[in-house]
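*Asks:* predicted model follows, preceded by the sequence.
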Amino acid sequence: MVLSDAERELLQSWVRRRSSAQSLVLRSRIVLESADGRAIAEVARRLATTTDTVRTWCRRFLERRLDGLCDEPRPGVPRKISDADVERVIPTPRSYAEIFLNVVAYVEHPAGGHFAAWEQPSAYTDDLRRAVKIAKELPSGSADS
């Protein structure tokens, strides 16, 4: 499978974006890994999915390129709220934290998802070390507020 530079860049941005649907992130990773020359079974193993899933999304990408990775319209009443509207209304973790907590440091990683310690252990370890250092430097009692 061969990707254009523009396709690769867009797929990588979907993977990095925190607001991307997890289904789109998985599909993007499948295509990226396949385009890097990995076998179907290896892609499935690396992404903890089935070989049928890898085959399906590779086939759909080859047939319709990037449009093939988007969800098909579902039966029933069309949605009245777009994904962009949802992203504007639901606060990002940082904005939510800044409203309710005394944020002294914030790091946003381009990848890692819900299992950051497992997916990027070195970045997670670096964050923990940085947090401990910052906590030690805070005046006594300021970390409680």
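*Replies:* Here it is on my side, so go on.

*Asks:* going by C-alpha atoms from here, please, whenever you check contacts or count neighbours.
*Replies:* Noted.

*Asks:* distance from the chain centre to the longest helix seen in the chain, please.
*Replies:* In the chain, taking DSSP state H as the definition, the longest helix is helix 121-137. Computed by CA atoms, centre = their mean, to the nearest Å, the chain-centroid distance of helix 121-137 equals 22 Å.

*Asks:* now swap in stretch 19-35 and tell me
*Replies:* 9 Å.

*Asks:* same check, this time on stretch 38-53
*Replies:* 18 Å.

*Asks:* which residues touch A35?
*Replies:* Counting by CA atoms under 8 Å, 6 or more residues apart in numbering, A35 makes contact with M1, V2, L3.

*Asks:* now do V25
*Replies:* With contact set as CA under 8 Å, 6+ apart, V25 has these partners: W14, V15.

*Asks:* and it, how close does it get to A97?
*Replies:* 25 Å (CA to CA, to the nearest Å).

*Asks:* and if you look at R129?
*Replies:* Distance of R129 to A97, computed by CA to CA: 20 Å.

*Asks:* thinking again about what came up before, now the contacts of A35 in a markdown table, with secondary structure?
*Replies:* Converted to a markdown table, those look like this (DSSP: H, G, I helix; E, B strand; the rest coil):
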| residue | secondary structure |
| --- | --- |
| M1 | coil |
| V2 | coil |
| L3 | coil |
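
*Asks:* most neighbours among those, which one?
*Replies:* L3 (15 neighbours; other CA atoms under 10 Å).

*Asks:* from G37, how far out is that residue?
*Replies:* For L3, the distance to G37 - CA to CA - is 11 Å.

*Asks:* do L24 as well
*Replies:* Separation of L24 from G37 (CA to CA): 20 Å.

*Asks:* same thing with D83?
*Replies:* Here D83 is placed at a distance of 32 Å from G37 (CA to CA).

*Asks:* ok, A135 next?
*Replies:* 45 Å.

*Asks:* between these two, who's got more neighbours?
*Replies:* A direct count of neighbours by other CA under 10 Å for A135 and G37 places A135 higher, at 15 against 11.

*Asks:* V31 - nearest residue in space that isn't next to it in sequence?
*Replies:* Closest residue in space to V31, ignoring its immediate chain neighbours: C58 at 6.1 Å, by CA to CA, 6 or more residues apart in numbering.

*Asks:* which helix or strand contains that neighbour?
*Replies:* Element membership for C58, per DSSP states H and E: helix 51-64.

*Asks:* give the buried residues for that helix.
*Replies:* V54, R55, W57, C58, R60, F61 (16 or more other CA atoms under 10 Å).

*Asks:* from I30, how far off is the spatially closest residue to E87 that is not a sequence neighbour?
*Replies:* Sequence neighbours aside, S19 is the residue nearest to E87 in space, at 7.0 Å (criterion: CA to CA, 6+ apart). As judged by CA to CA, S19 and I30 stand 18 Å apart.

*Asks:* okay, pairing it with this:
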Amino acid sequence: MANKTAPALVLREGDRAELERLTRAGTVRASAAQRARIVLLAADGVGNQVIADTVGVSRPTVNLWRDRYTARGLAGLEDEPRPGRPRQVDRAAILAATLVPPPASLGVTHWSSRLLAPRVGVDHATVAGVWKEFGVKPWKEDTFKFSTDPELVAKVTDVVGLYLAPPDNAVVLCVDEKSQIQALDRTQKVLPLRPGHAEQRTHDYVRHGTTTLLAALEVATGTVTGLCKDRHRHQEFLVFLKHVARAYPERELHLVMDNYATHKKAEVRDWLAANSRIHVHFTPTSGSWLNLVEVWFGIIERQAIRRGTFTSVRDLMASIRAFITGWNRRKHPFIWTKTPDEILDKIDRKRKHVSSTRH
């Protein structure tokens, strides 16, 4: 006897687009995509047995999701709460197990939900749910480094005080170098941004050399004074300091810079000593995060360098100069908000935390 074909399922208005999206999306559960496919085939008039064979389920399963959609629409395709008492999950035990490093026998550096699940007697989705609930991310790591500068407190107080209360009639400039900026040229033409498609570039590239960007950020306005040099020795740094001095004639300048060797060469110290209107404030060792020009270096890296394609070092330098020119037209002040006490308290809490977790 021939199989009877069930009538085509009538979709509710607007549901077809969502069902098609569910079948294509790579981030939805496989079960959700399967149910959407069953309903779409049923709406196209395909018989239940053919749908079952195509999707790889039983015919009663096809009937189930047809009926559920007919009764409740898209909401009917969601999982329903299972009968009986909800299973109790020992969240504390899962968290405690997560915070203990994996045994050496596993040969891994951190837990995954699938590795931990059998050890705590639950499925990996439950482990992942507990991690999400409590903000635990074993796969992620951050970096830190404590400054060993014996003058840490004095330097933090000096530099941050300069940001929060700059001297009257003076200019505060954050100075540093961004070295080894590579002029990278992609091996094939970049495919531009289009609706539905991100910009695409080849993973490989040709190096055409490097340049060093020396920059001075005026904290109060965001104005940047910059020079590109082939090298970053003390000779180039001294040339840059003279360039900055010419850019701010007859103004008292307070320069924030790090302890890099080129900043402390005898020639540099002698020139600074001969220019009494220029005052230097050093950040602590391993404290470059106090220098606001580092924030600006991050901006130019993201907006002009990282995705740039440069056929030569000269091309790269021209792009950097163009960015600085454009930046100075749309500049904005760089505002520091944390007080020295807040920063030092946070450092102290971090030190205590690290000390308490040592084995």
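*Replies:* Right, received. Where do you want to start? Keep in mind the model is a prediction, meaning the values are calculated, not measured.

*Asks:* that older thread, redo the buried residues of helix 51-64 of the first structure as CSV? Include distance to V89 of the first structure.
*Replies:* Formatted as CSV, the buried residues of helix 51-64 of the first structure follow (distance: CA to CA, whole Å):
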residue, distance to V89 of the first structure
V54, 33
R55, 36
W57, 30
C58, 33
R60, 32
F61, 31
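
*Asks:* ok, so of those residues, who is nearest A123 of the first structure?
*Replies:* Proximity of these to A123 of the first structure was ranked by CA to CA; the top entry is V54 with 28.0 Å.

*Asks:* now check the second structure for the residue matching the closest one.
*Replies:* In the second structure, V54 of the first structure lines up with V62, judged by TM-score structural alignment.

*Asks:* looking at S19 and I30 of the first structure, which one has more neighbours?
*Replies:* Shown here are S19 of the first structure and I30; by other CA under 10 Å, I30 has more neighbours (27 against 15).

*Asks:* now the more buried one: which helix or strand?
*Replies:* helix 22-35.

*Asks:* have a look at how far, on average, that helix is from the second structure.
*Replies:* Compared with the second structure after the fit, helix 22-35 of the first structure shows a mean deviation of 0.4 Å (mean CA distance after the TM-score superposition for the first structure).

*Asks:* equivalent range in the second structure for that helix?
*Replies:* Using TM-score structural alignment, the residues of the second structure aligned to helix 22-35 of the first structure are 30-43.

*Asks:* show me what counts as buried in that stretch.
*Replies:* Neighbour counts over stretch 30-43 of the second structure (16+ other CA under 10 Å) mark A33, Q34, R35, A36, R37, I38, V39, L40, L41, A42, A43 as buried.

*Asks:* and what of stretch 119-137 of the first structure?
*Replies:* Residues of stretch 119-137 of the first structure classed as buried by neighbour count (16+ other CA under 10 Å): Y124.

*Asks:* hang on, the earlier thing: is the residue nearest to E87 of the first structure in contact with D85, as I believe?
*Replies:* No - using CA atoms under 8 Å, S19 of the first structure is not in contact with D85; the gap is 11.9 Å.

*Asks:* can you pull out the helices in the stretch 51-200 of the second structure?
*Replies:* Ranges of helices in the stretch 51-200 of the second structure, per DSSP state H, counting those that start in this stretch, are 59-72, 91-99, 113-120, 124-134, 152-164.

*Asks:* let's have those helices in TSV, adding distance to I324 of the second structure.
*Replies:* Listed next are the helices of the stretch 51-200 of the second structure as TSV, based on distance: least, CA to CA, whole Å:
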stretch	distance to I324 of the second structure
helix 59-72	58
helix 91-99	46
helix 113-120	46
helix 124-134	42
helix 152-164	22
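
*Asks:* relative to L173 of the second structure, which of those is closest?
*Replies:* Here helix 152-164 is closest among those (CA to CA), at 9.8 Å.

*Asks:* against the first structure, where does that closest one fall?
*Replies:* Against the first structure, there is no aligned range for helix 152-164 of the second structure (TM-score structural alignment).

*Asks:* identify each buried residue in that helix, please.
*Replies:* For helix 152-164 of the second structure, burial by neighbour count (16+ other CA under 10 Å) applies to L152, K155, V156, T157, D158, V159, V160, G161, L162, Y163.

*Asks:* how close does the residue nearest to V31 of the first structure get to R65 of the first structure?
*Replies:* Distance, C58 of the first structure to R65 of the first structure, using CA to CA: 9 Å.

*Asks:* please apply the same query to A116 of the first structure.
*Replies:* Distance from A116 of the first structure to R65 of the first structure, by CA to CA: 29 Å.

*Asks:* I'd guessed the match of V54 of the first structure sits against V50; true?
*Replies:* No - here V62 of the second structure lies out of contact with V50, judged by CA under 8 Å, at a distance of 9.9 Å.

*Asks:* ok, so of the buried residues of helix 51-64 of the first structure, who is nearest S13 of the first structure?
*Replies:* Nearest to S13 of the first structure among the buried residues of helix 51-64 of the first structure, counting by CA to CA, is F61 at 16.7 Å.

*Asks:* now the closest one: closest residue in space that isn't a chain neighbour?
*Replies:* G68 (5.1 Å).

*Asks:* residue contacts, that neighbour?
*Replies:* G68 of the first structure touches W57, R60, F61, L62, counting by CA under 8 Å, 6+ apart.

*Asks:* and it? What does it align with in the second structure?
*Replies:* Using TM-score structural alignment, the equivalent of G68 of the first structure in the second structure is G76.

*Asks:* from A41 of the first structure, how far out is the nearest residue to D67 of the first structure once chain neighbours are set aside?
*Replies:* Nearest residue to D67 of the first structure in three dimensions, chain neighbours excluded: F61, at 7.5 Å (CA to CA, 6+ apart). F61 of the first structure sits 18 Å away from A41 of the first structure, going by CA to CA.

*Asks:* quick check: the nearest residue to M1 of the first structure once chain neighbours are set aside vs D67 of the first structure, distance?
*Replies:* Of all residues not flanking M1 of the first structure in the chain, A35 sits nearest, at 4.9 Å (CA to CA, 6+ apart). The gap separating A35 of the first structure from D67 of the first structure is 17 Å, by CA to CA.

*Asks:* what does E7 of the first structure give?
*Replies:* 11 Å.

*Asks:* so which of the two has more stuff around it?
*Replies:* Between E7 of the first structure and D67, counting by other CA under 10 Å, E7 is the more crowded of the two (14 against 11).
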